[in-house]
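# with the input below, show me the fold.
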Amino acid sequence: MKQPPDEWLHHAKEPCLLPLGGAGEIGANFYLYTYQGSWIAVDCGQGFLNDAPGGTGTTVPSLDALIDLGIQLDALVITHAHEDHIGALPHLWSRLNCPLYATPFAQHLIRDRLDNRQTWPAMHQVVAGQSYRIGMFEVEWIPVTHSIPEAFGLAIKAGDRLIYHTGDWKIDPSPGVGHGLATSRLQALGREGVDVVVGDSTNAPVAGHSVSEQQVAQGLAKTIQPLEHRVVVSCFASNIARLAALGKVAQQSQRFVTLLGRSMWRLYHAGKACGYLNDFPNPISPRDAGFLPRHEQLWICTGSQGEPEAALSRLATGLHPSLELEAGDHVLLSAKTIPGNELAVERLINALLRLKVDLITSRNALIHASGHPCQEELALLYDWLKPKRLVPVHGEFRHQQAHAQLAMRKGIECQIVSDGELMQLAPTLQRLGEVPHGRWLVDGHRLLAPDSALLDQRRQLAEQGLLQVRIGPGDTVKIQAPGLSLDLATLHQWLQTQLQSGTPANPSRLKVQLERWCWQQWGKRPLILVDLIPNE
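Next comes the predicted model:
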C-alpha cells in the first residue's frame, strides 16, 4: 500500500485514524487522530515480543512514522492506566514532546515510572464529563467500567464530526471500586449523532455478557472461606477491585494479607493514595508471614501470566527468597491467560502441580471476570450510540472480524484497520495509505529495532553459544566456550595444526575457518571472536 497523500497527512479535511499499535494485535495501544493539520494520540502502551533473545521482551510502538513524516502531536490523551495503554510512556513521552492529559490515578502510576532526573512535558489532570480543546479537536472523558479504576471512553469532536473512542470497557453494574458506566451520557451522544466508533474488540467473539466484579468478589469469598491451609491468589495487580475484595475475604476468614511482587506493591500504594483501598488490611511482610499458622495466611501475588521473574513463578520453582509453598496449599489463578502467554502459563501450572498444591482456576470456580465487553454488551452500546460506522481495534484480526460482523448485522458500516494504515473516518470509511510502523524493543534505557544486528547476535548467543579464541606470542592458544558442551581438546589440536602451517595468523581468515569447522564437527554456529595478541 502506498504512502497517504500529503494533504491527508497534514491538511485532512475530514478526521482520520492512524493506529501505530493495537490494531490487529494485543497490546502496545497507540492511536493517532488527525484533522486539519492537528494531531492527537490516544494512549501509549507497551507490548511483548515472545521470540526476543532470552525470552519475552518488552516492546513499544515505533515512532518512525512521526519522525519520517514530520508529525508533531498537539497532545497525548490517556483512557486508563493499564500497561498496554501507558507502559511505553517512560520510553517515548520525551520523544513525543507534547502535553499529556490523564486522570489522577493514571497520573500517579505514570509519575511512578518516570525518571525524576529528566525533564518531562506538561501533564494535565482531567475531570470526568468536562471537554478540553486540544488543537482542532474537542475531547470529553466519558466514565466507563473496566478492570481498573478511572477508565474512560473519549468523545472526540472534529468540526461537525463526532467520534467515540471506547477505550477498554464493559457493562458492570457493580464494579467494586470507582465510578460506574455513564449510560445516560452515552445515550445522549447517540441522540447528538455519532459518526464513528473506534472500539474495543477483545471479547467480540464471546457470546453473552461479562461477569460483574461484585459476582467475582462473592465467588472469591465462597471459594476461600472453607479452605483449611495457606491461600495464594495470583491476579493482575492493576485490578484494584480484586485487591479490595481479597482484603475483605481475608478479614472475614481471619487471615493476614501478604503482598508479593513489585507491581503488586506499586498498585497497592497507588490505590491507597487515590482513596480506593482505605479499608484494605495492613499487609504483613513476607518474612513475618512465614511464622504464622498456614490457615491464617493469604498471599496475593503477581505472576498469573507465567512470567519467570514474577512472584508466583518463583514460588512454584522454589526460588522465592522468603517463602515457599507446601503440599496442600491452595493456589487460585484469578486471571485470564492473555493470548501469547499460553505456554508460559502451562509451565507455571505444571510446576505448581508438582508441588502437590490444590490449584483452583476460573474453570472450576467464579474467581475471575474479564474487563472487556462480550457480544450482548457491544450490541447494547450500539443501541445507545446509534453510530453510522465502526472501526474495530484493540485485538487480533479474529477479534476485529467478529466485532465487525456483529456491527454489520446491526446495519453499521465497518472497515478493519491494521497498524500503519491511515483511515478516513467520514463521510465514509476509506483507507488512504500506509506509513512506517512496527515495534522497538526495550533494551535497558535504549530502544532497538527488532531486526537490529545486535539482537541477531544475542539470538545467536542464546541458541548457538560463544566461542572465543585468543592467539598469543609463540602461537599459544587459549579457548573459552561458555555455555557450549564441546570437545575443546580436539579444537585446540586443530588450531595448533593451522598455526604451524607457516602462514601468519589472520583473524578474519581464521574466523571463517572456525565457522566451517564448528559446523562440520559439532553442527553448531556459535558467535566466534578471534583475538590476536601481538608480541611485546
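# from now on I want contacts and neighbour counts done on CA atoms only, so please keep to that.
Noted.
# break down the stretch 151-300 of the chain into its strands, ranges please.
Along the stretch 151-300 of the chain, counting by DSSP state E, counting those that start in this stretch, strands occupy 151-158, 161-165, 196-200, 231-234, 256-260, 297-301.
# could those strands be laid out in TSV, adding mean neighbour count and distance to Arg363?
Formatted as TSV, those follow (neighbours: other Cα atoms under 10 Å; distance: least, Cα to Cα, whole Å):
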stretch	mean neighbour count	distance to Arg363
strand 151-158	24	27
strand 161-165	22	32
strand 196-200	24	24
strand 231-234	24	15
strand 256-260	22	24
strand 297-301	25	20
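# let's see this one next, to set against the first:
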Amino acid sequence: MSHPHPELPAPAALPKGGVRVVALGGLGEVGRNMAVIEHDGQLLVIDCGVLFPEDHHPGVDLILPDFEYIEDRLDDVQAIVLTHGHEDHIGAVPYLLKLKPDIPLVGSMLTLALVEAKLREHKITPYTLGVKEGMREQLGVFDCEFVAVNHSIPDALAVFVRTPGGTILHTGDFKMDQLPLDGRLTDLRAFARLGEEGVDLFMVDSTNAEVPGFTTPEKDIAPAIDKVFRHARRRIIVACFSSHVHRVQQVLDAAEKAGRKVAMVGRSMVRNMTIAADLGYLHVPDGVLVDVKRLDDFADNQVVLICTGSQGEPMAALSRMANRDHRIDVGEGDTVLMASSLIPGNENAVYRVINGLMRLGADVVHKGNARVHVSGHASAGELLYCYNIVKPRNVMPVHGEWRHLVANAELAVQTGVDRDNVVLAEDGVVVDLVDGRATVAGAVPCGYTYVDGSSVGEFDEALLKDRRILRDEGFISVIVVMDAATGKIAAGPEIHARGFAEDDEIFNQVRPKIEQALAEATGKGVADTQQLEKVVRRAVGGWVGGKIRRRPMIIPVVIEA
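Down below sits the predicted model:
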C-alpha cells in the first residue's frame, strides 16, 4: 500500500446530492497525480500520471495510480481531464485506456498532442476533445470550465467543475509568472469571477507551499544561461525535462546568439520538441537545429546538445554519458548545464551523475551553483493571493508530499478559511462535499501499481522485498540430498553464497548445524521435503544472523534419492 489508512473505515454510500473526491495518486508524493470526482453515479477523472521509482524500487520502470477503485465502474467515467502535458499528469493514461479505450480525453492542444504520441506507442487511438481557456464543456453531469494557468510547460489549464451538488476548482500545476515567456498569464480575473460565483472546494497545487515569497520569473534565468554560453570552451550539453518547452526555447535562443548549432538527443526529447514546434509552441531559429548525426561536421565550440536525464534516470542520455555508455563522449572542457530542479527522492541519483561528469573533466552548472532553473509551481506568496482572490468555502491541498500539504493548509487558514474546512488527505482518502461542507468520509484501497518491463500490476511488495534483500543482503543456496530409505543425508549440504565479503570457508561452520537440525527433524518423523527445507532455512538463517549480522535470501533445496 502506498498510504494505508487502517484507522479509516470504508466510506458509506455517497449522500444524495453530494460530491465525492478520491485522490488515487499525488497526495503525499510528487507524482502519479490522479483525482476522481463523483456525482449522481457518474465519475470524472482529473489527470492520470506516473511516479518515477526511487532507489528502494529496484527493477521498477514506472509506478502507476491504483485503478482498483474505478475498475468496475469504467462505464461511469465521463472523461479524463488532463491539466497539462507533464509525465506525472499524463504518463499513466495508456494504462488506464488499455482497460477501456473509448474514455474521452479532454485537454489543451499541446497536452493532447503529447499524450496521443504516447498512445501511438501503445497502439491506442483515443477519442479526444480539445479545449482552451474560457471554454465550457458538459461532460455528463459535470459542467467543466477551463482557465489558463502558467506553468513550466505551455497550455496548462485549471478546471472549474460545476455540479448540482457543489463546485470544485482544481488548479492543476501552476504559478503566477507575471512576465511569462509565452505571454500567457495565470488568469486571476477568472479565478476572481469563479470566487464570486462560489468555490465550494479549492484543490490547490502544494509543491512550493513551503517556499516563501514568489517564484522567480522564467525570463530571469536567461542571463545565467547566456553566461554559460559565453564562457563554455567546448561543447555545451543541456539536460532538462523532455517536455520543458520554455527551457528548450531559451537554449535555442542562446545558441543562436552564440553562433552554435543545436542537436537534440533522446527519443522523447526529439518527439516532444517536434510536436511543440509543429504546433507553434516552440520557435526554432533558422539554421540552428541540426541532426545529431551531423555533429562531427562542426567544431566542439560550435555545438550544443539538448538531452534528457536531469533527474539522474539511469537509462537517460545524460546518465549514460556519465557512465561512458553513450556515443557522446564527455570530456575535459565540456560544459554540462542541468536546467531543472531536483524532484524529491532523486537527489542521490542526480549527484551520482554530476560526480561522474566532473570525474570525466566536465564543468557542471546546476541549480546549486547558478540560477539556471526556476520552479513551475506557485510559492507561498502566490498561494496567499489565490486564497484571497477565490475565497473558497473549503480547501483540499493537492500535489505534494505531506510537508507540502500541511504548509499549504496553513496558508489557507491564515487567509481566513476555517481550519475545520481545510481537508488534509492522502492517496485513497475519500472526501465528501455535502451541503457545502467537505469532510473525510473514509478510505479505499490505493496501493502502488508497478510497471516492470512488460508486466503491469503483477509485481507486488513481496517481490520488491525479495529484490531489496538480494541487492542489500546477498543470497545463499543450500542443496541437500536425503536417502529416502534411511532418512539420512546422502550428499551435501552444498552451500553457495553470493554478495558476501567473507570467504566461502566461513560457511563450513554452518554445515554441522544443518546436519544436526535435519537429524533431529527426521528423528521426529519429518520426511516431507518442503518441511525439511524449512528446517534448513531456519538453521542457516539463525547462524547467518548471529555470526555475520546479515539477513540474506536463503534458498534451500532438499532432494529425496
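# thinking again about what came up before, nearest to Gly24 of the first structure, of the strands of the stretch 151-300 of the first structure?
Of all these, it is strand 196-200 that lies closest to Gly24 of the first structure, at 11.4 Å by Cα to Cα.
# can you give me the offset of the closest one from its chain's centre?
20 Å (Cα atoms, centre = their mean, to the nearest Å).
# how about stretch 107-127 of the second structure?
Distance, centroid of stretch 107-127 of the second structure to centroid of chain: 19 Å (Cα atoms, centre = their mean).
# and for stretch 388-407 of the first structure?
For stretch 388-407 of the first structure, the distance to the chain centre is 20 Å (Cα atoms, centre = their mean).
# which bit of the second structure covers it?
Counting by TM-score structural alignment, stretch 388-407 of the first structure falls onto residues 393-412 of the second structure.
# what are the buried residues along that stretch?
If you call a residue buried by 16 or more other Cα atoms under 10 Å, then stretch 393-412 of the second structure has these buried ones: 393-402, 404-409, 411-412.
# restricted to helices, list those.
Under the assignment DSSP state H, these contribute Trp402, His404, Leu405, Val406, Ala407, Asn408, Ala409, Leu411, Ala412 to helices.
# was I right to think the first one contacts Leu27?
In other words, Trp402 of the second structure. Yes: under the criterion of Cα atoms under 8 Å, Trp402 of the second structure is in contact with Leu27, at a separation of 7.4 Å.
# specify, as a residue range, where stretch 437-448 of the first structure falls in the second structure.
Using TM-score structural alignment, stretch 437-448 of the first structure pairs with 446-457 in the second structure.
# start to end distance for that stretch?
Start-to-end span of stretch 446-457 of the second structure (Cα to Cα, to the nearest Å) is 13 Å.
# now do the SS call for Leu44 of the second structure.
When classified by DSSP: H, G, I helix; E, B strand; the rest coil, Leu44 of the second structure comes out as strand.
# re earlier: quick one, which of the strands of the stretch 151-300 of the first structure is nearest to Glu377 of the first structure?
Taking the strands of the stretch 151-300 of the first structure one by one with Cα to Cα, strand 196-200 is closest: 11.3 Å.
# for that closest one, give me the average deviation versus the second structure.
Taken over the aligned residues, the distance from strand 196-200 of the first structure to the second structure averages 1.0 Å (mean Cα distance after the TM-score superposition for the first structure).
# next one: the longest helix along the first structure to chain centre, how far?
Secondary structure of the first structure read by DSSP H shows that its longest helix is helix 507-522. Relative to the centre of its chain, helix 507-522 of the first structure is centred 42 Å away, using Cα atoms, centre = their mean.
# where exactly do the helices run in the stretch 51-200 of the first structure?
64-69, 83-86, 89-96, 104-113, 183-192 (DSSP state H, counting those that start in this stretch).
# make a markdown table out of these and add mean neighbour count.
Output for the helices of the stretch 51-200 of the first structure, formatted as a markdown table (neighbours: other Cα atoms under 10 Å):
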| stretch | mean neighbour count |
| --- | --- |
| helix 64-69 | 14 |
| helix 83-86 | 23 |
| helix 89-96 | 18 |
| helix 104-113 | 18 |
| helix 183-192 | 16 |
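# before we move on, back to that, tell me the angle the next helix or strand after the longest helix of the first structure makes with helix 507-522.
Sequence order places strand 527-532 as the next helix or strand after helix 507-522 of the first structure, per DSSP states H and E. Interaxial angle of strand 527-532 of the first structure relative to helix 507-522 (axes from the mean of the first three to the mean of the last three Cα atoms, to 10 degrees): 140 degrees.
# mean shift between strand 527-532 of the first structure and the second structure?
Strand 527-532 of the first structure sits 5.2 Å off on average (mean Cα distance after the TM-score superposition for the first structure).
# quick one: buried residues of that strand?
Leu527, Ile528, Leu529, Val530.
# neighbours of the equivalent of Asp66 of the second structure over in the first structure, how many?
Using TM-score structural alignment, the equivalent of Asp66 of the second structure in the first structure is Ser62. Neighbours of Ser62 of the first structure under the rule other Cα atoms under 10 Å: 22.
# for Ser62 of the first structure, what are its contacts?
Taking Cα atoms under 8 Å, 6 or more residues apart in numbering, we find Ser62 of the first structure in contact with Leu20, His437, Gly438, Arg439, Trp440.
# let's see 6 Å
By Cα atoms under 6 Å, 6 or more residues apart in numbering, Ser62 of the first structure lies in contact with His437, Gly438, Arg439, Trp440.
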